[in-house]
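Q: sequence unknown, structure follows:
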């Protein structure tokens, strides 16, 4: 998504990442990935609970499908620091309009389960109107 940040801006969106990581861990993440959009820390995971983001089972987190996804990412040059904090916490992707209404919600079923950037851009354009 970081490579398409300007596309999101042109579509009228502001992108933000919410993480339960804090301080230096969050700073390293932003630096390593060269993220230009805001990173917000939610160590109590209030946003995770409010948006219905669950924790994954051992098999979902460490199973072959997830492992294969990370192998492909590493083959493309992505580096990983190993497990950080809680590997079982699943994420999600949301498009929220100017009135605070969730117009698109994707709650991940495993760490590799994310909508495509194109799908997110489509949702942003639909929410914009």
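A: On my side now, so go ahead. Computed from a predicted structure; not experimentally measured.
Q: Please make it C-alpha for all contacts and neighbour counts, starting now.
A: OK.
Q: can you pull out the strands in this structure?
A: Using DSSP state E, the strands of the chain run over 17-19, 39-41, 92-96, 102-107.
Q: Quick one: closest of these to residue 82.
A: Proximity to residue 82, assessed across the strands of the chain by Cα to Cα, is greatest for strand 17-19 (16.3 Å).
Q: take a look at this one as well, against the first:
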């Protein structure tokens, strides 16, 4: 389930959620509007943050059978996807990730995505935020 469904749970933590995109301002605003995302977004057009976290672009991770099957299942179930105009789709193959940093900037949870739908459980993220324990990697 997308992280936006858990916004109240995340907001109850002493944490700040920041969405990072490499796209242009217009495309990012369309995505924010269509998804209802209320979190702050930082644009990283040179992908410096993506590179710092080791996130590359991968045709094989996006276009593999399992990913395409998962997309098809979402379509069959009526899952809506943001309808971003093609002129704003800069790199369909850019891989994302989810990371939790403590107040000092130390990564305490690291989850580089294996495919576009791969996300950690929000409960695990909240537990990590709550415990602020040793770094976790998935």
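A: Good, I have the coordinates. Worth saying up front: this structure is predicted, and the values here are computed from it rather than measured.
Q: Give me the TM-score for this pair.
A: Once superposed, the chains reach a TM-score of 0.89 (TM-score structural alignment, normalised by the length of structure 1), with 128 aligned residues with a Cα RMSD of 1.9 Å.
Q: deepest of the strands of structure 1, which one?
A: strand 92-96 (a mean of 18; mean count of other Cα atoms under 10 Å).
Q: That strand vs structure 2, mean deviation?
A: Compared with structure 2 after fitting, strand 92-96 of structure 1 deviates on average by 0.4 Å (mean Cα distance after the TM-score superposition for structure 1).
Q: Which residues does that strand contact?
A: Contact partners of strand 92-96 of structure 1, identified using Cα atoms under 8 Å, 6 or more residues apart in numbering, comprise 53, 102-108, 114-115, 120, 123-124, 127.
Q: same deal with stretch 122-138 of structure 2?
A: Taking Cα under 8 Å, 6+ apart as the rule, stretch 122-138 of structure 2 contacts 3, 6, 9-10, 13-15, 100, 102, 107-112, 120.
Q: Turn the strands of structure 1 into JSON lines, including distance to residue 74 of structure 1.
A: Converted to JSON lines, the strands of structure 1 look like this (distance: least, Cα to Cα, whole Å):
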{"stretch": "strand 17-19", "distance to residue 74 of structure 1": "22"}
{"stretch": "strand 39-41", "distance to residue 74 of structure 1": "23"}
{"stretch": "strand 92-96", "distance to residue 74 of structure 1": "22"}
{"stretch": "strand 102-107", "distance to residue 74 of structure 1": "24"}
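Q: so which of these comes closest to residue 72 of structure 1?
A: Between residue 72 of structure 1 and those, the shortest gap by Cα to Cα is with strand 92-96, which sits at 20.7 Å.
Q: Structure 2: matching residues for that closest one?
A: Aligned using TM-score structural alignment, strand 92-96 of structure 1 spans residues 97-101 in structure 2.
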